[in-house]
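[1] 3D model of this:
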Amino acid sequence: MGNNICKECNICVEKKSPTLFLAVTTKCKHDKNICSNCVERHIDANLNGKGDVFIQCPFEGCKKVIEHNDVKRIANQELFERFDTISLRHALRTMPDFRWCKNSRCGSGQIHYERDDAPIMTCRSCGEKSCYTHDVPWHENMSCAQYEEKSKESEAATNHYLMKHTKPCPKCGTHIEKNGGCNHMTCKIRSCSYEFCWLCLADYNEIRKHGNKKHKKTCSLYA
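    So this is what the prediction gives:
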């Protein structure tokens, strides 16, 4: 009798209790035919694989985004907390006055209301000083104007461009420029093909195995 009331999941093709079948999002119009376990795995794969919090419903043809309340309703506590942390970091990155501390061991960040008028930003957590205007560790003994002038007049201009627009492959050192897309990078040098996170250079093989805790603490994808 129990088997007669079970439903089959469209993704894992297993028959399960109807109580495990919930609307993936509050805006979905299709039948509730994907089990919550598969939805959890779908969310987890997007967080770990792409670091993406804008996750679409896995139902074929459905483009509805799984929003914060949907994740809280469906996912287990550990997965929801990870989603919540990464969502917060994504939101902070969109705030123009927010800066992450440049101390790689810190992982804190703050809004600098004085902006360019008072470019020295002191981290409230560790005390490290950074430049709000250039988003780099504070350039001691130089004003922002002097820092820019030196960059233009010397080889530092090239280094500044490379530092700002490119990142070295952690394995072979080849400078790579990111042109849109996600933060999962693959070195284009065929003999290398190293996969890493654009934001913190963490090894993506480790991230696949152990999740987003393998990102560096200063990375917006770390959880």
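[2] CA atoms for contacts and neighbours, from now on please.
    Noted.
[3] Buried ones in the longest helix seen in the chain, by neighbour count?
    Of all the segments of type helix in the chain, defined by DSSP state H, the longest one is helix 77-93. Of the residues in helix 77-93, those with enough neighbours to count as buried (16 or more other CA atoms under 10 Å) are 79-80, 82-87, 89-90, 92.
[4] in this protein, which spans are helices?
    If you assign secondary structure with DSSP H, the helices in the chain sit at 36-49, 68-74, 77-93, 144-153, 156-165, 204-210.
[5] Residue 97 contacts residue 109, correct?
    No - no contact is recorded between residue 97 and residue 109 when judged using CA atoms under 8 Å, the distance being 10.6 Å.
[6] Who are the contact partners of residue 133?
    115-116, 119, 144 (CA atoms under 8 Å, 6 or more residues apart in numbering).
[7] Please provide the structure for the following sequence as well, for comparison with the first:
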Amino acid sequence: MTQLIQISINCQHENNICQECIARHIEHELQDKGNIEIRCPDEKCRSVLTEDYVKKLSSETIFERYQKLSLVSALSQIDDFYWCLNPNCDSGQIHYEGDAAPIMTCQSCSKKTCVMHSLPIPDGSLSCPQCANITETFDNEPREPTTSQRTNPQSSNKTLKQIQQRKLRQTIAIDNSQKRQDLQKEKNRQMEEKSKAYIDSMTKKCPKCNANIEKNEGCDHMMCRAPRCGYEFCWLCFADYDAIRINGNKYHNPTCKYYA
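    Sure, this is the predicted structure:
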């Protein structure tokens, strides 16, 4: 008989899930959703599992994944922390200069990253291609000198440089804003796709009343919540749980993993 266990020290409800199911729940949250805030699957509880419970209830490989995602999340919250964009490097570091000096050299692999545009710098190059393109555009733009600039070339050069720098900052700000919007749109699109895939994988029809059921708890023992239904069945093979309760697991479908 499957043993039901306590999921978290914060859970106040009766033990209603087996260790195998909670292990699958933890793996799904980490591997499929990249979520480190793993909650109790009981819809009336939803308390967050502490690290020691995640370690206790999951495999060694999954717990290592949990620790890595937790570290990445913590580092990403630090101001002025940037990840190296070399695809063969998983390091990162503090870069206090930010946009004022956007080229960061990784202390781990020595590759360069532009933190302003989130671009890797090609080997042998000292600047970001996108920054260079913007600067070149302003350098090549024709300008009509003012009267004071005609009579004072030194003042003209200084003023022109200030205008170029100001326009460069404005263009970079607009460029960064558009890039953030594009990234947010892409994130929203990916989240919609993941949500649809999650709903498709977690929703089935009740064998009795044909109502849609979303699996929001970890165990495969399901109960239809539709009005005047309450049918209990196995999520995997749709076997009637009344028969299973009375006669045992031989009433699961022979292809079901619970069949015995």
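[8] Show me which of the contacts of residue 133 of structure 1 are buried.
    Among the contacts of residue 133 of structure 1, those scoring as buried are 115, 119, 144 (criterion: 16+ other CA under 10 Å).
[9] Skipping its backbone neighbours, what lies nearest the second one in space?
    Closest residue to residue 119 of structure 1 in three dimensions, ignoring its sequence neighbours and counting by CA to CA, 6 or more residues apart in numbering: residue 132, at 4.9 Å.
[10] ok, now residue 71 of structure 1?
    Residue nearest to residue 71 of structure 1 in three dimensions, not counting chain neighbours: residue 80, with 6.2 Å by CA to CA, 6+ apart.
[11] quick one: what's aligned to that neighbour in structure 2?
    Using TM-score structural alignment to pair residues, one finds that residue 80 of structure 1 aligns to residue 63 in structure 2.
[12] One more: residue 109 of structure 1?
    When structure 2 is aligned by TM-score structural alignment, residue 109 of structure 1 is paired with residue 92.
[13] What distance do you get for the residue most central in space within structure 2 to residue 119 of structure 2?
    The C-alpha lying nearest the average C-alpha coordinate of structure 2 belongs to residue 34 (CA atoms, centre = their mean; 5.1 Å). As defined by CA to CA, to the nearest Å, residue 34 of structure 2 lies at a distance of 24 Å from residue 119 of structure 2.
[14] could you pull out the strands for structure 2?
    Counting by DSSP state E, structure 2 forms strands over residues 4-5, 17-18, 81-83, 92-94, 103-105, 112-114, 119-121, 203-205, 212-214, 221-223, 232-234, given from the N-terminal end onward.
[15] And the contacts of stretch 90-107 of structure 2?
    Outside of stretch 90-107 of structure 2, the residues within contact range by CA under 8 Å, 6+ apart are 79-84, 108, 111-116, 127-128.
[16] From the residues you listed, pick the one nearest residue 2 of structure 2.
    For those, the closest approach to residue 2 of structure 2 (CA to CA) belongs to residue 83, at 44.9 Å.
[17] Tell me, how many residues neighbour that closest one?
    20 (other CA atoms under 10 Å).
[18] Against residue 42 of structure 2, how distant is the nearest residue to residue 223 of structure 2 once chain neighbours are set aside?
    Leaving aside its chain neighbours, residue 223 of structure 2 sits nearest to residue 232 (4.4 Å; criterion: CA to CA, 6+ apart). In this view, residue 232 of structure 2 and residue 42 of structure 2 are 17 Å apart by CA to CA.
[19] Need the residues that contact stretch 75-87 of structure 2.
    With contact meaning CA under 8 Å, 6+ apart, stretch 75-87 of structure 2 is reached by 90-96, 98, 106, 111-113, 115, 118-120.
[20] change it to 7 Å
    Identification of contacts with stretch 75-87 of structure 2 by CA atoms under 7 Å, 6 or more residues apart in numbering yields 90-96, 98, 106, 111, 113, 119-120.
[21] hmm, which of the residues you listed are the buried ones?
    92-93, 95, 98, 106, 111, 113, 119-120.
[22] Now the two most distant members of these.
    Pairwise over these, using CA to CA, the maximum falls at 98 and 111, 16.9 Å.
[23] Verify the stated contact: residue 55 of structure 1 with residue 65.
    Yes - taking CA atoms under 7 Å as the contact criterion, residue 55 of structure 1 and residue 65 are neighbours in contact, 5.5 Å apart.
[24] re the thing from before, is the match of residue 80 of structure 1 in contact with residue 55, as I believe?
    Yes - using CA under 7 Å, residue 63 of structure 2 is in contact with residue 55, at 5.6 Å.
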